[in-house]
Structure formats: C-alpha cells, structure tokens
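Asks: following is a predicted model, sequence given first.
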Amino acid sequence: MLTFVRSHPLLVAVHVLGLLVAMRVLVTRRAPQSLMAWLLALIFAPWAAIPLYFLLGGRKFPRGAKGKQAPLLAPAARAELPEGHRAADVPRVLRTEGVPGVRAGNAFQLLGTGEEAYKALLGAIGAAARSVDLTVFILGNDEVGASIVSALATRARAGVRVRLLLDAVGSRPILSRARQELGAAGGEVRSFMPLLHAPVRGRSNLRSHRKIAVFDGHRVFLGGMNMALEYMGPTPRTGRWRDVACLVDGPVAADAAQLFAADWAFAGKEDPVRVAEVPPAAGEAVVQLVPSGPEMATDTFYDALVTALYAARSHVACVTPYYVPDDVVQHAFVLCARRGVRTEMVMPAVSNHLLADKARRGLLPELAEAGVVFHWFGGMVHGKAMVVDETVAYIGSPNLDMRSFFLNYEDALLLYSPPEIAAVRGWIEWLSAECPPTLAPPTRRRWLIDDIARLLAPEL
C-alpha cells in the first residue's frame, strides 16, 4: 500500500481530494439532480470535476462571508398580518430566516408591459434628487441600455449620487462602456462576481439575477425585467418578451436600499453599511421584500413558495419562463391540483433556452394528469409572478427552476393586500387570454436527452 502511494502520489492525491469534495457535496443542501450530477462527475472524471467544483460548485458562502447581509437588513416599522390571515405562515417562516419583515404603508404600481416599465424607470431616474442605486443582471448593449446609462450620467452631472452594479456575466458587453460614460459624469460602476476572483468570495456560477433600482431611498423599481430591448423600450416592438415589474413608494424601499448596499459593498470588498432611513407611509399596500441567494443561510424564496403552495385552498395561478423545479416543488403543484385547487400555469410554448425546455418536458405529464391547466404563449414570456387564493402574490426575479431556488442572487416582492394581489391576478389573466387554446409545446419525448438536460439543469 505504501509502495503504491509513493509510486503514484498524484493519483492518490486526486482520489483523496475527490473524496473530500464528495463529502462536501453530500452535506450541502442541493437538488437531487445536482447531487447526482456532481457525484457521477467525481466518480468518472475526477480530474475535471474537482477544479470545476471549486470554480462552480459552491452554493453558500463560507462562514466568514455568509450572513454578511441578513443582520444588516433595515429594521423598524414592521407590520403584522391580521390574525387568521391565510398567508400568515409565509412571513412566519421567513421571520426565522433573517428576511425583512412585512411592511405596510406602500404605494404600489404594477408595470405590465415593457413600455410602461421603461417610461416608469426613466421617469424615476430623471426625478431623483439625491441618489440612484441600480443593479441588474442584463443591461443591454443596445439603445435601451444606452438610454439608461445616459439618463444616469445626466443625474450624476447634476450632483445626484449614482451607483450602477452590473452582473459581470449578464452585462459584460456594456460594462466597459458604462464605466467610461458614467465614470466621466461622476457616477460609479461596479461589476458583481467577476469570473476571476478569490474562491472565498463565492463561485463564478453564482450570478446576481436581481433587478432593483432605488431612488432617493423612498422609491423602488423591481421585478423580472432586464433592461434591454427585448424586455422594454419607449414604443411597442414586434416580438418583445412579455414581462412584469412594479414601482413602489414607501417603507419597503428601505429594505431594497439595504439589499443594494450589501451587494454594492460585496462587489467593492467593503463592509456593508446599515441603511438607517425608513421612508414614511405613501399608500396602503402591504408587502414584503424577500432576498434569496448564497449570502442567506437558508433558501428563502424556495421556502416561501413551498409554504404558500401547501396553504392553497382554491386557486393558484403562476407565470414562469422556465419550469425546472426540484421534486418538492413539483409535488406541491401536483398536490394542489389533486386536492381540488384550480392550478394554472402560463409559460412560453418554446422558450429561449433549449435545455430548459427539454428539462421540463418530463415534468409536464404528471402535472397534466393531476389536473393542472396550462396556457402556452406563442412568443417569449419572461415574467415571473404568482397568485395564491387572493391571499398572497409575488412578482420578482426568480424563475421556477433550481438555479433561482438554490444558486442565483434573487429578489421577490410578496404582496398581501387585496388591491395589489388583484393587480397581479389581472396581469396573469390578461396574459392567459393571449395564449391560443390550441397551442402546445413539442411533446415528443427523447428520454436520454431530456433526462440528461434535467440532470444538468441545476448547474447551468
């Protein structure tokens, strides 16, 4: 044995390291498909799997970085849902996970088209008097991205503090241009999680999928829309993706400002600063901002989603561009339909991601057999929204897939007040009405390709 070790030290080292990595994979909460993919790779291709794990495989921060954000989320002015509210379990679960609490006193405006969202975003930038903090996954290297950078530069030249945080992968094409133009105007630009960075500061596979803009600390724009021509613009455009966002004034802006401050500090390798100011009430909407991602100790959005689905009694309606959940979420939807809850899903018949379409194909028959009603859109739907029983709704950045559940930095806005829930339901019904009843996705099942796609989907 010792002779073999001395003769093959590199081989032994690889297998020992592979064993240690496998133990790490086994004790880290992740989707079964992801677990199986990593274990198979470590068994059959350890030379490739080990460096890939250190580059891509981590899901939560090490102890020194984890929790950086949660303790710093803005406190005070919390609201409680009325006694007996059927969605009360959702904020109750989130309270144990370090999530900002429920905020009352907000003014909520749903932005159901790309034109409405573009107008509201540019208007909010132009009206900002003290600060604009904006983070987005994709800022397009196109006329929309250029107009947003130009608007930010105009405010910076007027003395407004402007900070732009772009995902280093999603916004790579416009990153240098934004740095140059906004920097010359007095603004600041940072990139989130560059591909080359110290492993202790996260993994290249962990992207910031958040879309948040905070204006003067009291107004916030958020939702599922990236800021590019496919998603928004000044005028209607043939083939524009269907998406949804919102503009909210009031106390919840403090939580959005704190979330941005923590991400900004992380990107700049700084200590985050607590946001002290909580804006006064501006309306009657009762909402809750739910950040999720590697910096949170638990999977907050996932837990809120599962809690809401198991509490559903009459109706669930959701919109998602990609449907590749784990078995728990899949079973929750199945049980909703089986126990008589009318369960509807709006998705694109063919999305812009072939792998996601193949991965979802094996999940659809079980949902259909349980009684789930599908509405298939003929173009691309990128919106992410859900309504449960008129008691809770959400819009935000997470897709119903394992990357959003377990890997990406995401944010969702939960809505607990009837007018806001009705607004989301109205948008979903409007979108459903535009889905041809005869349209359906390709149904031919290629077992090997589809199953491999689902196995790989959590990590891609």
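Replies: Yep, that arrived. Numbers count the residues shown, from 1 in each chain.

Asks: use CA for all of it now, contacts and neighbours both
Replies: Noted.

Asks: now for the longest helix along the chain, which elements pack on it?
Replies: What stands out as the longest helix in the chain, according to DSSP state H, is helix 9-27. Counting contacts by 3 or more C-alpha pairs under 8 Å, 6 or more residues apart in numbering; DSSP states H and E, helix 9-27 is packed against helix 32-44, helix 46-52.

Asks: please enumerate the strands of the stretch 351-460 of the chain.
Replies: With DSSP state E, counting those that start in this stretch as the criterion, the stretch 351-460 of the chain has strands at 373-377, 385-388, 392-396, 400-401, 410-415.

Asks: in the longest helix of the chain, what counts as buried?
Replies: 15, 18, 19, 21, 22, 25 (16 or more other C-alpha atoms under 10 Å).

Asks: and the third one, how far from residue 223?
Replies: Spelled out, that is residue 19. Here the criterion is C-alpha to C-alpha, to the nearest Å. By it, residue 19 lies 41 Å from residue 223.

Asks: also the first one?
Replies: Relative to residue 223, residue 15 is positioned 45 Å away (C-alpha to C-alpha).

Asks: what separation do you get for residue 246 and residue 281?
Replies: 17 Å.

Asks: the more surrounded of the two?
Replies: residue 246 (22 against 18; other C-alpha atoms under 10 Å).

Asks: residues near the residue lying closest to that one once chain neighbours are set aside, how many?
Replies: Nearest residue to residue 246, sequence neighbours excluded (C-alpha to C-alpha, 6 or more residues apart in numbering): residue 110, at 4.5 Å. By the criterion of other C-alpha under 10 Å, residue 110 has 18 neighbours.

Asks: ditto for residue 251
Replies: Count around residue 251 with other C-alpha under 10 Å applied: 30.

Asks: grab the nearest non-local neighbour of it.
Replies: residue 279 (4.8 Å).

Asks: please apply the same query to residue 355.
Replies: In space, residue 355 is closest to residue 453, 5.8 Å off (C-alpha to C-alpha, 6+ apart).

Asks: measure the one you found to residue 267 for me?
Replies: For residue 453, the distance to residue 267 - C-alpha to C-alpha - is 32 Å.

Asks: which of the two has more residues huddled nearby?
Replies: Taking neighbours as other C-alpha under 10 Å, residue 453 and residue 267 compare with residue 453 leading, 21 against 18.

Asks: is it true that residue 134 lies in a strand?
Replies: Yes. With DSSP: H, G, I helix; E, B strand; the rest coil as the criterion, residue 134 is assigned to a strand.

Asks: and the comparison structure, right after this:
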Amino acid sequence: MSPLLFLLYFFNVMAAISILFFRKKQVGSTLAWLLVFAFVPWLGFLLYFFLGSTRKLRLFRRRFRPNPRLAEYGPSPGENARALLSGQFNLSSQGREGCRDLMLLNLQGAGAVYTQGNSARLLVDAEKKYESLFRDIEEAQETIHVLYFIFKTRDECGRKLLDLLVKKARQGVKVRVIYDTLGCFKTHKADFDPLLGAGGMVYGYLPSPLRTVLQVNYRMHRKMVIIDGKVAYTGGINIGDDYLGKDRRITPWRDTSVRLTGPCVQQVQRQFIRDWVFLDSQAARPYVDKIDSSQSLEQCMKEENTGQVGVQIVSSGPDSLYPYTKESYLGMITRARRYLYIQTPYFIPDDALLTALRCASRAGVDVRLMIPGVADKAYAYHVTMWHAGELLRWGIPVYRYPGFLHAKTFVMDDMVASIGSTNLDIRSFDLDYELNALVYDRDFALECRKVFLQDQEKSRRLTREEYQSRPLPDKVKAGLLRLVAPLL
C-alpha cells in the first residue's frame, strides 16, 4: 500500500469515528456517510470533507468574530428572556398570548431577541417587492446593506437595482453588497465595477477561490436588505427576472417577502454586520473603510416604534451548533392547535419533522402542505414527491401550485407566521446560511392564511391514486435520490 493510500485510509477511519461519536445530526445522515466510507474507502474522507463536514467551517469562523461590542447594543438574549418570563411584554393582544414558549424557544436557542412596536407588510410577488424596495432605496440617506443568494446583475431588474445603488453611492450613501458566488455563477465580479467606482463595497461569498473550493457545499442563502437602519426586507425573493415570471421554463413564479420597520430592524442589521465582518476579515484585500457596527446599531435604536407587531429574527447556518431555523419550524408544528399551513419549494424533511407533522395531524390540527406544480430542479422534485407520499398516507392534504412556488412560509392558528429564506429541506437546515422573520400578529397571520387559501384555490390537490400512478422511472428516481439527501 502506497503512503498516500494509507494516509487516505487513515483519515477515512478517523472521519468515520468522528461521525459516529461526535456528529450532532440525524441518524439517517450518519448511516449514509458510513456507507460511503465502507464502499468507497479511498474517497469517502474527501467527499465528506468537501460536502458533509461543518466542523472546519465552525473552527474557521471563530477566527473572525464580529466586534464584541455588538452585544452592547440592544437587549441580550438573557435580558430578553427575563422580560418575557416576568411579563414585561404585553402579549395579551394580537394573538400573541399563546406564543410565549415559542418565543423563548427561538430566544434561548438561536438568540433571537423578541421585539414589539414593529410593522410588517406582506409582499406576495417580486413585482410588489421590487417596487417597494427600489422606492425605499431612492430615499436612503446614510446606509444601504444588501445581501442576496442570487443577484443577476445582467437581468433587467438586476441592472436597475445596480444602477440605483451606484446613484446612491455617488450621493455619499454607504452601500455594501454581499452575494453568493455560486448562487450567482453567471454574475461576474466585473459587473460590480460601476458600484465600486462610485465608492460602494462588494463581497462575494466566498471571495477567495481556494476557500470557495474548500467550502463549496455551504451557501449564503439569506436574502436581506437594510436601509438607513429603518427598513428591512427578507423572504424568498432574490434579484432576477425569473422571479418576475419571465423565464418560460419556470412560470408562473410565486414567491413571498416581507417589509419590516421598527426595533426588529436592528436584529436584521446585526446579522448583516456579522456576515460582513466575517467576509471582510478573511478577504485578501479588505476594505479600508470598516463597517461601524456600533454606529449602525445605534442608528436602528434611535427609531421609534412603528406599529404593534411582535417579531423575532431567527438565523442559522453550517457554523451554528444546532439547526435553529429547523427548531423554529418544529416549534410551530408542535404548538399548533387549530391549523398549520406550509408553503415550500422543496419538501425534504428529516424524521423529526415528518413525525411532528404526523402527530400534529393525528391530534386534530389542520395541516396542509403546498409545493410547486412546476419543478426547477429534477432532483429536488423527485425527492419532494417521495416525501409528499408519506403525508398522503397519513391523510395530510398536499397541493401542487400551478407554477413554481418559491415561497417559504408557515402560518399557524391566526397567531404567528414565518417568512424567510429557509426551505423545508435538510440542506437549508444544515448547510445553508438562512434567516427567517417570525411575525407575531393576528392581522398579519390572517393575511398569510388568506393568501394561502387563495393559492389553494388555484392549486390542484394531489390524490393517492394520482401519486401511485406516477411513471415507474419517476418512482425509481425518487426512491434512489432520497437516499442521497441525508449526505448533504
């Protein structure tokens, strides 16, 4: 045996031991990786290093922590928890009285500070989102922070946004942009030259080609814009003409975003600062003009209450100790008493989520799932359909939207709605950086429920007969591809 093969075999065994005893993931994922090590012993370690392990990323990110003074601005999770437990927040209005335990779950896990005095506006398509976003950017006076998984600079809407950012940068507004280098593989760094020339700052995740290769399986999947510390946007909508339904292969396109104002904007700003500091700290040529985290958060704190809405911003990623967005979804599923309506483009859950959905349905909760009727990824479609069959066996309705449904929304009991970037799949929970806004407000939840029911009227309910009569090749693909999902 050559020294190289011996070394690979040694690392293969060590990786197997690490997975078996130290990996905090579902059993299915652990067993799947052990099978890879058994059948491809020379390549198993390399595959796991590039595609499965998150330990190296956690160690890497610890070297580049944001300014520790971030904790000085706004309430700490501990203070916020004490305020919730002591009754300092008035939760008796707008349907929040039954959500205290959900708030504490997100707070004590993800550190998601709960705020009141916010406003939230639902945006149910890209046209409405872009119109509102561009108007707010036009009025920016101090800062514009932009982070998108996909930023198609050569599409019409991408060019319009880029031109607008260039204009504001020339006016002296601090413009910072983060985009995912693989999510935007058709976007070139040179496309941002006009913005850089105007004084704007741009980072791709990840800016270093070597580090991109080493972390190729982790994606910056968040979508957020923060303007002057006053307005924040998040949800499922990226920047591209296909989100406007202009891609003939995937149309119509249905998506959801939310516009937030009030104290919760500080929490979105805080996450952007963390992401920016991480990228800035590892860049080969970091910007001289550093982000002033204290000034950015003080800017948010000066804003007065803009409404009566309660909001939590829940973030997670491959560097998180636990999948906090998944825990948030589980919290909603297990606390639902009357109904739970879910929209997701990809339904690739683990056993915990499937069990929670089954138990909720058996307990009398009206659980409904809506998935796309038009697929954008064949792999995800087949695995989604396999898991949809599980729900059908338990009597849970599954609806197929007549187009591509990209919204990632949960609405529960006229009390709370979650809108964000997190798909209901294993990749989003373990390997992608995600951000969700949980909105605690009866009127907002009722609006989300109304939108779901309107989409349901357009959709086609999947029957067990239709599901079982799928072509044999589709059944085979679904059965085989579902085995790959836990590897991610």
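Replies: Structure received. What you see is a predicted model; the values in this text were computed from it and never measured.

Asks: could I get the full set of helices for the stretch 351-488 of structure 2?
Replies: 351-362, 378-393, 426-430, 442-458, 464-468, 472-484 (DSSP state H, counting those that start in this stretch).

Asks: so where is the second one in structure 1?
Replies: Under the alignment (TM-score structural alignment), helix 378-393 of structure 2 falls on residues 354-369 in structure 1.

Asks: any buried residues in the matching stretch, and which?
Replies: Buried-residue list, stretch 354-369 of structure 1, by 16+ other C-alpha under 10 Å: 355, 356, 357, 358, 359, 360, 361, 362, 363, 364, 367.

Asks: do you know how far residue 167 of structure 2 is from residue 205 of structure 2?
Replies: 24 Å.

Asks: repeat that for residue 369 of structure 2.
Replies: Distance from residue 369 of structure 2 to residue 205 of structure 2, by C-alpha to C-alpha: 32 Å.

Asks: repeat for residue 104 of structure 2
Replies: 32 Å.

Asks: which one of the two is surrounded by more residues?
Replies: residue 205 (25 against 21).

Asks: please say which position in structure 1 that one maps to.
Replies: By TM-score structural alignment, residue 205 of structure 2 lines up with residue 192.

Asks: ok, now which ones touch that match?
Replies: 165, 166, 167, 168, 207, 208, 263, 267 (C-alpha atoms under 8 Å, 6 or more residues apart in numbering).

Asks: contacting residues for residue 304 of structure 1?
Replies: 90, 91, 93, 94 are the contacts of residue 304 of structure 1 under C-alpha under 8 Å, 6+ apart.

Asks: ok, now with 7 Å
Replies: By C-alpha atoms under 7 Å, 6 or more residues apart in numbering, the contact set of residue 304 of structure 1 is 90, 94.

Asks: residues in structure 2 aligned with the helix or strand containing it?
Replies: Residue 304 of structure 1 belongs to helix 300-311 when assigned by DSSP states H and E. Mapping helix 300-311 of structure 1 onto structure 2 (TM-score structural alignment) gives residues 324-335.

Asks: quick check: that stretch compared with structure 1, mean distance?
Replies: Its matched residues in structure 1 lie on average 1.0 Å from stretch 324-335 of structure 2 after superposition (mean C-alpha distance after the TM-score superposition for structure 1).

Asks: which residue in structure 2 aligns with residue 282 of structure 1?
Replies: Aligned partner of residue 282 of structure 1 by TM-score structural alignment: residue 306.

Asks: give me the neighbour count for its match.
Replies: 16.

Asks: that one: what secondary structure?
Replies: Looking at residue 306 of structure 2 with three-state DSSP, the answer is coil.

Asks: what range in structure 2 matches stretch 380-399 of structure 1?
Replies: Stretch 380-399 of structure 1 maps onto residues 404-423 of structure 2, going by TM-score structural alignment.

Asks: separation between the nearest residue to residue 317 of structure 2 once chain neighbours are set aside and residue 387 of structure 2?
Replies: Distances taken as C-alpha to C-alpha, 6+ apart put residue 433 closest to residue 317 of structure 2, at 4.1 Å, once the chain neighbours are dropped. Applying C-alpha to C-alpha, the value for residue 433 of structure 2 to residue 387 of structure 2 is 24 Å.

Asks: do residue 191 of structure 2 as well
Replies: With C-alpha to C-alpha as the criterion, residue 191 of structure 2 and residue 387 of structure 2 are 40 Å apart.

Asks: where exactly do the helices run in the stretch 101-250 of structure 1?
Replies: Counting by DSSP H, counting those that start in this stretch, the helices of the stretch 101-250 of structure 1 are 114-127, 143-157, 172-185.

Asks: packing partners for the last one?
Replies: In terms of contacts (3 or more C-alpha pairs under 7 Å, 6 or more residues apart in numbering; DSSP states H and E), helix 172-185 of structure 1 is packed against helix 143-157.

Asks: which positions within the helix it packs on qualify as buried?
Replies: Buried-residue list, helix 143-157 of structure 1, by 16+ other C-alpha under 10 Å: 144, 145, 146, 148, 149, 150, 151, 152, 153, 154, 155, 156.

Asks: from the contact counts, what lies against that helix?
Replies: Using 3+ C-alpha pairs under 7 Å, 6+ apart, helix 143-157 of structure 1 is in contact with helix 114-127, helix 172-185.

Asks: point out the most buried one among those.
Replies: Comparing these by mean neighbour count (mean count of other C-alpha atoms under 10 Å), helix 114-127 comes out on top with a mean of 19.

Asks: with structure 2 overlaid, how far apart is it on average?
Replies: Mean deviation for helix 114-127 of structure 1: 1.0 Å (mean C-alpha distance after the TM-score superposition for structure 1).

Asks: give me the stretch of structure 2 that that helix matches.
Replies: Going by TM-score structural alignment, helix 114-127 of structure 1 sits over residues 126-139 in structure 2.

Asks: and the contacts of that stretch?
Replies: 123, 227, 237, 243, 244, 255, 257.

Asks: hmm, try it at 10 Å
Replies: 122-123, 140, 143-144, 157, 160-161, 164-165, 167-168, 225-228, 230-234, 236-245, 253-259 (C-alpha atoms under 10 Å, 6 or more residues apart in numbering).

Asks: buried ones only from those, please, as a ChimeraX command.
Replies: Buried residues among those (16+ other C-alpha under 10 Å), as a ChimeraX selection:
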select :122,123,140,143,144,157,161,164,165,167,168,225,226,227,228,230,231,232,233,234,236,237,238,239,240,241,242,243,244,245,253,254,255,256,257,258,259
